[in-house]
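Chemist: sequence unavailable; structure follows:
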């Protein structure tokens, strides 16, 4: 692929065994030039470069904060949390230089269910995108960290529409009606931040980019889960009742998708060397209690032979269901 050939010429160490040995150094070295390039970008697995990194290390995400606040900023919804000293959720490992402390969560949605995400996938937007912002603990505040290359990282989760509501995000959805007006802040019953996300150490995308706030550019590292969260149509529509400072429904225009230019986008620790989909076709295990077999199976359909395995397991499940029916066991 042209993208991979170009990077091999610019960074000859990005091939063979040296790729793993120098991966963290390579990611850090790219920041000087690529962290100033604009985000968002279009993600396409065929134009990514596979990269092996140490696993991400997640700490304290399961702890219940002392306070949680939900705010309508007039532009988005922000969730912030207060923790006891030393108990903040922290992310480290991978290519990260130091410890990154959880700061806030905010959302990107659209005017219809056919749009909304900040990034696009294979040229197409998704209904909802959640950003989980962290900043390096060498800085006292996120505002200070935003001025520094490597000071802030953004965990990205995409949401796909499902027929069943997402119980994990319901504490937010149920309270959106309480913050319809801009600058309204409410307190929620505290719950672990991990309820809203899933933890991953492999099979994610990574790239450097920047966002703009007024006239200032904010460089950051983007870490993007291939596995999506779920939301149903009714839950999604609740975001579209919120009002901006003109007392109109928040209208979210799609931020222009930036050109890739010479930017590197990595597929980190892929679960298989052959992937056909940019996003994982399987939901996270926490959603796999519904009735569809494909939602419950630990199968990557990009792996050779997995389609045949799926058919075999499907036949076995149908036989089991038939046997249960004939025996009178409805469970």
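Modeler: It's in. All values derive from a computational prediction rather than experimental measurement. Residues are numbered from 1 along each chain as shown.

Chemist: please make it C-alpha for all contacts and neighbour counts, starting now.
Modeler: Will do.

Chemist: how about the helices of the stretch 151-300 of the chain, start to end?
Modeler: Using DSSP state H, counting those that start in this stretch, the helices of the stretch 151-300 of the chain run over residues 170-173, 233-238.

Chemist: residues in contact with the longest one?
Modeler: So the one you mean is helix 233-238. 113, 127-128, 161-163, 165, 170, 173, 176-177 (CA atoms under 8 Å, 6 or more residues apart in numbering).

Chemist: so where does residue 69 fall, helix or strand?
Modeler: Assigned by DSSP states H and E, residue 69 belongs to strand 67-72.

Chemist: name the helices or strands packed onto that strand?
Modeler: Judged by 3 or more CA pairs under 8 Å, 6 or more residues apart in numbering; DSSP states H and E, strand 67-72 is in contact with strand 77-82, strand 185-188.

Chemist: which one of these lies nearest to residue 90?
Modeler: Smallest distance to residue 90 across those (CA to CA): 13.2 Å, for strand 77-82.

Chemist: between the strand holding residue 69 and strand 77-82, what angle do the directions make?
Modeler: If you take axes from the mean of the first three to the mean of the last three CA atoms, to 10 degrees, strand 67-72 sits at 160 degrees to strand 77-82.

Chemist: buried ones in strand 67-72, by neighbour count?
Modeler: For strand 67-72, a neighbour-count test (16 or more other CA atoms under 10 Å) marks 68-72 as buried.

Chemist: okay, pairing it with this:
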């Protein structure tokens, strides 16, 4: 009886999957829905460690970056290579926790960074954002005691590891450039427009949309001489792997209140208007300051 019952349920599931596949074919290719539900949220960050023990580790991010606790160093400048290359495709997605930008380039044209604290090339993987409930707070790192409303994470993986997934297994796997934003009174700012112009297409959790490809250099500021702070830390979301070389420029980029409002209008998985992790203890780590 149990075997027959199992076969009946299996047949029903096969039929349901077939119907779902047919219905999915009717959805426009420019907007797709994903059904994955993540087991963490920002309403109870202190509970992350229950499911992801590394989130209680000793090298967690973000941290407070203060001039009184940094070490000054001089190395080769941080170099941005290929950020003016035109991608062939670009997608924007709402994974229920943030909005993520991914691009595709022809072979050999994928942007990468090197120099500064990096001992190898780190290849561009994706960009995502963290924001708060208002225009004064929301970036994950703080700088000299100041808070910022938005932080953009440019995620790169070490070239020999081949992908972000493989890089997560290595202590030097990722290099993340954390760009802080401040609100400007200017009426027109184009830095974030290539992203915010498409947010309405991914307003609901677990949706992905193709967008018009653009050169990452349009995001602004990356070719300018850049003074920054760097330290060893972690992902700021579970599973909180401690595999990140953080690079945080000391100067904030401009954003408008409208752009922040557009980000806050996104429907996140837990219906919050923010997605920033609280500051984590430094635990004796060194933070290095790199001059231009």
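Modeler: Here it is on my side, so go on. Everything numeric in this text was worked out from a predicted model, so none of it was measured.

Chemist: next, count neighbours for residue 177 of the first structure.
Modeler: Residues near residue 177 of the first structure, counting by other CA atoms under 10 Å, number 13.

Chemist: contact partners for the aligned partner of it in the second structure?
Modeler: Matched by TM-score structural alignment, residue 177 of the first structure corresponds to residue 200 in the second structure. Contact analysis of residue 200 of the second structure by CA under 8 Å, 6+ apart lists residue 266.

Chemist: the same query, at a cut-off of 6 Å, please.
Modeler: By CA atoms under 6 Å, 6 or more residues apart in numbering, the contact set of residue 200 of the second structure is empty.

Chemist: can you tell me which helix in the second structure is longest?
Modeler: helix 2-24 (DSSP state H).

Chemist: which is the next helix or strand following that one?
Modeler: Later in the chain than helix 2-24 of the second structure, the nearest helix or strand by DSSP H and E is strand 31-33.

Chemist: check which helices and strands that next one is in contact with.
Modeler: Judged by 3 or more CA pairs under 6 Å, 6 or more residues apart in numbering; DSSP states H and E, strand 31-33 of the second structure is in contact with strand 207-210.

Chemist: tell me which residues of the strand it packs on are tucked away?
Modeler: Quick answer for strand 207-210 of the second structure (16+ other CA under 10 Å): 207-210.

Chemist: between those, which is closest to residue 115 of the second structure?
Modeler: residue 210 (32.4 Å).

Chemist: coming back round to it: neighbour-wise, which one of the contacts of helix 233-238 of the first structure leads?
Modeler: residue 128 (26 neighbours).

Chemist: wait, isn't that residue in contact with residue 115?
Modeler: No - using CA atoms under 6 Å as the test, residue 128 of the first structure is too far from residue 115 to be in contact (7.7 Å).

Chemist: picking that back up, can I get the contacts of helix 233-238 of the first structure in JSON lines with distance to residue 9 of the first structure?
Modeler: Converted to JSON lines, the contacts of helix 233-238 of the first structure look like this (distance: CA to CA, whole Å):
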{"residue": "113", "distance to residue 9 of the first structure": "42"}
{"residue": "127", "distance to residue 9 of the first structure": "38"}
{"residue": "128", "distance to residue 9 of the first structure": "37"}
{"residue": "161", "distance to residue 9 of the first structure": "41"}
{"residue": "162", "distance to residue 9 of the first structure": "43"}
{"residue": "163", "distance to residue 9 of the first structure": "47"}
{"residue": "165", "distance to residue 9 of the first structure": "48"}
{"residue": "170", "distance to residue 9 of the first structure": "48"}
{"residue": "173", "distance to residue 9 of the first structure": "48"}
{"residue": "176", "distance to residue 9 of the first structure": "50"}
{"residue": "177", "distance to residue 9 of the first structure": "54"}
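
Chemist: output the helices of the stretch 151-300 of the first structure in TSV, with distance to residue 308 of the first structure appended to each entry.
Modeler: Listed next are the helices of the stretch 151-300 of the first structure as TSV, based on distance: least, CA to CA, whole Å:
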stretch	distance to residue 308 of the first structure
helix 170-173	37
helix 233-238	33
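
Chemist: so which of these is nearest residue 313 of the first structure?
Modeler: Nearest to residue 313 of the first structure, of all the helices of the stretch 151-300 of the first structure, is helix 233-238, at 30.5 Å by CA to CA.

Chemist: what residues in the second structure pair up with that closest one?
Modeler: Helix 233-238 of the first structure corresponds to residues 257-262 in the second structure, going by TM-score structural alignment.

Chemist: what's the mean distance for that stretch versus the first structure?
Modeler: Its aligned residues in the first structure lie a mean 0.9 Å from stretch 257-262 of the second structure after superposition (mean CA distance after the TM-score superposition for the first structure).

Chemist: can you pull the buried residues of that stretch?
Modeler: Within stretch 257-262 of the second structure, the residues scored as buried using 16+ other CA under 10 Å are 257, 259-262.

Chemist: so how far is that stretch off the chain centroid?
Modeler: Relative to its chain's centre, stretch 257-262 of the second structure lies at 18 Å (CA atoms, centre = their mean, to the nearest Å).

Chemist: ok so residue 326 of the first structure is a strand residue?
Modeler: No - judged by DSSP: H, G, I helix; E, B strand; the rest coil, residue 326 of the first structure forms no part of a strand; its state is helix.

Chemist: residue 110 of the first structure versus that one, what's the distance?
Modeler: Distance of residue 326 of the first structure to residue 110 of the first structure, computed by CA to CA, to the nearest Å: 48 Å.

Chemist: looking at the two, which is more packed in?
Modeler: Remark: of residue 326 of the first structure and residue 110, residue 110 carries more neighbours, 24 against 10, as counted by other CA under 10 Å.
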